[in-house]
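Student: Curious how this folds, go ahead:
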Amino acid sequence: MSNPLTLNAPADEPLMEYSRDFDFPVHDVFRAHVEPDAYAQWIGPQDVTTRIDRFEPRTGGSYRFVHSRGSDEYAFRGVFHTVRQDEFLLQTFEFEADPEVVTLEYSTFTALPGGRCRLTGRSLYPSVESRNQFLANGMEEGMSDGYNQLDEFLARNGSTG
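Tutor: Predicted structure coming up:
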């Protein structure tokens, strides 16, 4: 895709910051983050399918989704702490196989000239080691794949304004 993911993981801090531009309006990029059917079509690596078990994108709502790759399943869950339409998401994120590691994540959606959007975010981990484990397990590639799939999803589904 034409807009690569930028990811920064400072060596001595338990966080990760990322940014990705999209050639689609803020509303469309945000919508794809909060509508369960849309979310399932783009989240994660290209070689997984996603099942949404629960998805309540409102302040205080929760979510759970499962990635499947062959007979293997990987479940994730969390709570939406703040949802501001077309602007901001604050949520927790937990890989159910590692319940000791819950991250606090925020995403900001910023309008760019020409009807484009910049997504920026930060994930705060309990430790540098837990963050590094996620990175070692392919998180950057999975994010990049997912955002490329989001581009494809938005191109197929057009703008909803």
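Student: Could you use CA atoms for every contact and neighbour count after this?
Tutor: Will do.
Student: quick one, helices of the protein?
Tutor: 26-34, 36-42, 128-136, 139-157 (DSSP state H).
Student: so which of those is the most packed in?
Tutor: Scoring the helices of the chain by mean neighbour count under mean count of other CA atoms under 10 Å gives helix 26-34 as the most buried, with a mean of 20.
Student: if we can go back for a sec, using JSON lines, lay out the helices of the chain together with distance to Phe95.
Tutor: Shown next, in JSON lines, are those (distance: least, CA to CA, whole Å):
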{"stretch": "helix 26-34", "distance to Phe95": "18"}
{"stretch": "helix 36-42", "distance to Phe95": "16"}
{"stretch": "helix 128-136", "distance to Phe95": "10"}
{"stretch": "helix 139-157", "distance to Phe95": "12"}
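Student: Specify the stretch among the ones you listed that is closest to Leu119.
Tutor: helix 26-34 (8.3 Å; CA to CA).
Student: let's see this one next to it:
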Amino acid sequence: MTSTNTRETQIVADPDVPLVRITREFDAPREKVFRAHTDPALVVQWQGPNGIESRIDHYDCRTGGSYRYVHVQGGEEHGFHGCFHEVRSPELIVQTFTYEGFPDGVALEKLVLEELPGGRTRLTATSLVDSFEGRDGFLASGMESGVRQGYQRLDALLAG
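Tutor: Predicted coordinates for the structure are as follows:
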């Protein structure tokens, strides 16, 4: 397995299936971390790399709902969309994820929130794509730094 670690964020590319696994612990209760992933007013404050502006077109985070958001940087817009297949408060979100720049590359994502002692939460997110090339392209796109930077902003949001 390929693994990189910065602070508490661990990003692992599975060698056997085209999957990326992200593990991160937060100093906040599971309900608060879940809300930060499901409330569009909060999602827009932390998601994505530093230096981007986020705009949410719609974000209906419920079983059967859908979403679309746009990241704007340097005059360029990058759209993302998907469907929520299962949303179970406060522990699970299963969704699809598509970067509109590569519309055939749909990922199936699962986010699990585990309650830890001391009011902490462990997030485990998996993204499964249809090929190793797709997965490696996903990693090469700067996803790793965007995830780490976003989670640092999420830390600050959860602490506030």
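Student: TM-score for the pair, please.
Tutor: The TM-score (TM-score structural alignment, normalised by the length of structure 2) is 0.94; 155 aligned residues with a CA RMSD of 1.1 Å.
Student: coming back round to it: tell me which of the helices of structure 1 approaches Asn3 of structure 1 most closely.
Tutor: That would be helix 139-157 among the helices of structure 1, by CA to CA, at 8.5 Å.
Student: okay, the angle between the closest one and helix 128-136?
Tutor: Using axes from the mean of the first three to the mean of the last three CA atoms, to 10 degrees, the direction of helix 139-157 of structure 1 lies 50 degrees away from that of helix 128-136.
Student: Looking for the alignment partner of Asn8 of structure 1 in structure 2.
Tutor: Aligned by TM-score structural alignment, Asn8 of structure 1 pairs with Val12 of structure 2.
Student: same thing with Ile52 of structure 1?
Tutor: Per TM-score structural alignment, Ile52 of structure 1 is aligned with Ile56.
Student: need the contact list for the closest residue to the match of Asn8 of structure 1 other than its chain neighbours.
Tutor: Closest residue in space to Val12 of structure 2, ignoring its immediate chain neighbours: Ser3 at 4.5 Å, by CA to CA, 6 or more residues apart in numbering. The neighbours of Ser3 of structure 2, taking CA atoms under 8 Å, 6 or more residues apart in numbering as the test, are 10-13.
Student: Pull the number of nearby residues for whichever residue in structure 1 pairs up with Gly82 of structure 2.
Tutor: With TM-score structural alignment as the criterion, Gly82 of structure 2 lines up with Gly78 in structure 1. Residues lying near Gly78 of structure 1 (other CA atoms under 10 Å) number 20.
Student: Go ahead and confirm Gly78 of structure 1 touches Gly60.
Tutor: No. Using CA atoms under 8 Å, Gly78 of structure 1 is not in contact with Gly60; the gap is 10.2 Å.
Student: tell me which residues in the helix or strand containing the residue nearest to Val12 of structure 2 are buried?
Tutor: In this assignment (DSSP states H and E), Ser3 of structure 2 forms part of strand 2-6. Across strand 2-6 of structure 2, burial judged by 16 or more other CA atoms under 10 Å covers no residue at all.
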